[in-house]
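Novice: sequence first, then the predicted structure:
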Amino acid sequence: SEQNEVAVIIHIEGIEGIQHFDEISQVEDIDVIFIGPYDMSQSLGIPGQVNNPILTKEIEKLVEKCRQKNKHVGIYADNVETARRYKDLGVKYIAVSVDLNIFGRACSSLAEKLKAL
């Protein structure tokens, strides 16, 4: 059967989103608040340092605020260990890697297997 439901997902990827979370979270019909760690690290002045305690603290605070507002939270994780850490925080929607990285790893794995022939 055809699905007629639409999920409304907004992204918080910078300092402005963190600062305006209370207003953002009051918007009705938002299903998921998605956190972008890489863009957020850039906004916080620590580009690419997604394991930096400054960023991890902000992410933990946002996840807790989402929980308090009964909002689902999503986030990007670039590996299984990071995904596990976010899952342990209570995040249920985790995007893992990006198409290009997945494809690149698969090609590298295939090349290694072919070299071993």
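Specialist: Good, I have the coordinates.
Novice: use CA for all of it now, contacts and neighbours both
Specialist: OK.
Novice: count of neighbours near the residue nearest to residue 98 when sequence neighbours are not counted?
Specialist: Nearest residue to residue 98, sequence neighbours excluded (Cα to Cα, 6 or more residues apart in numbering): residue 78, at 7.9 Å. Neighbours of residue 78 under the rule other Cα atoms under 10 Å: 16.
Novice: who's in contact with residue 78?
Specialist: Taking Cα atoms under 8 Å, 6 or more residues apart in numbering, we find residue 78 in contact with 96-98.
Novice: which of the residues you listed fall within strands?
Specialist: Assignment to strands by DSSP state E places the following of these there: residue 96.
Novice: second structure follows, compare the two:
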Amino acid sequence: MPFRVEPTFAQLLGQTDRALVGMWVCSTSPLVAEICAGSDLDWLLIDAEHSPNGLESILAQLHAIGPKPALVRPPSGDPVLLKQYLDLGVQNLLIPMIDTPEQALAVAQAVAYPPDGIRGVGGALARASRWNRVEDYLSRARETISLFVQIESAEAVRNVEQIAATPGIDGIFIGPSDLAASLGLLGQQDHPDVIAAIETCIAAASKQGTKLGVNAFAPALAQRYLAAGVNFILVGADVQLLAQGSDKLAATYLGEAR
């Protein structure tokens, strides 16, 4: 029986006129991922760059969240690793630390089969094709994948228009933390220079007609970027919510007794 593939995140962005609001899933727990997926948020980001996620835990989380739209961020754009993620059934990738259009093109080629790219062919063995149950998977595999790259350095901001225009890139995502560090403003995501760089990227993406997202946990910054026209945004994280919530419980019930 042919297997229906879910729409990609890029396709979902193209079907709405509002920003899609999501959160990070960093705990590596399928149960936590399932809880987060049960919210009314639009999407999730499963992180493997700064979280201890391996192939097995990512697969378990994909199972747990079901049809909830999810991007997965690998630790790098290594083509061998991307091949494994794609074969695992990851449909939407966010690649960190892309500074140049050449790097963007390299990851675009890594997610496409020849002759357009260099992805290794193992469809019959992989969950991506549901073990050959997805009809004509090899010929239309790229249609089932969306690729986003992360702008998070001063160099990347300088190159943002060319990166956004790179063939095979479905959108860009701004990482304010590393961007602030690159600008010599470590930990100052709300610094005017960081905000100005992000708004430069928003304008450049709009000019190119490229979808753009941003990370913004501070509500005032999130609202500012939403007003500026971002297409998708991350506004919190599972581990952050748990840490803050448990601290609040301790403060409420223990107070000075600690």
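Specialist: Thanks, I have the structure now. These figures come from a predicted structure and were not determined experimentally.
Novice: what TM-score do the two superposed chains give?
Specialist: The TM-score (TM-score structural alignment, normalised by the length of the first structure) is 0.86; 116 aligned residues with a Cα RMSD of 1.9 Å.
Novice: which of the contacts of residue 78 of the first structure show up in the second structure as well?
Specialist: Mapped onto the second structure and checked by both residues aligned by TM-score structural alignment, their matches' Cα atoms under 8 Å, the contacts of residue 78 of the first structure keep the contacts 96-97.
Novice: ranges for the helices of the stretch 151-258 of the second structure?
Specialist: 154-158, 160-164, 176-182, 192-208, 219-228, 238-253 (DSSP state H, counting those that start in this stretch).
Novice: out of those helices, which comes closest to residue 83 of the second structure?
Specialist: Closest of the helices of the stretch 151-258 of the second structure to residue 83 of the second structure is helix 160-164, at 21.7 Å (criterion: Cα to Cα).
Novice: by contact count, what packs against the closest one?
Specialist: Under the contact definition 3 or more Cα pairs under 8 Å, 6 or more residues apart in numbering; DSSP states H and E, helix 160-164 of the second structure sits against helix 101-110, helix 192-208.
Novice: Provide the contact partners of the last one at residue level.
Specialist: I take that to be helix 192-208 of the second structure. Under the criterion Cα under 8 Å, 6+ apart, residues 157, 160-161, 164-165, 172, 174, 176, 179-180, 183, 188-189, 211-212, 225, 228-230 lie in contact with helix 192-208 of the second structure.
Novice: so what corresponds to the residue nearest to residue 98 of the first structure in the second structure?
Specialist: For residue 78 of the first structure, the aligned position in the second structure is residue 217, judged by TM-score structural alignment.
Novice: contacting residues for residue 40 of the first structure?
Specialist: By Cα under 8 Å, 6+ apart, the neighbours of residue 40 of the first structure are 12-15, 55.
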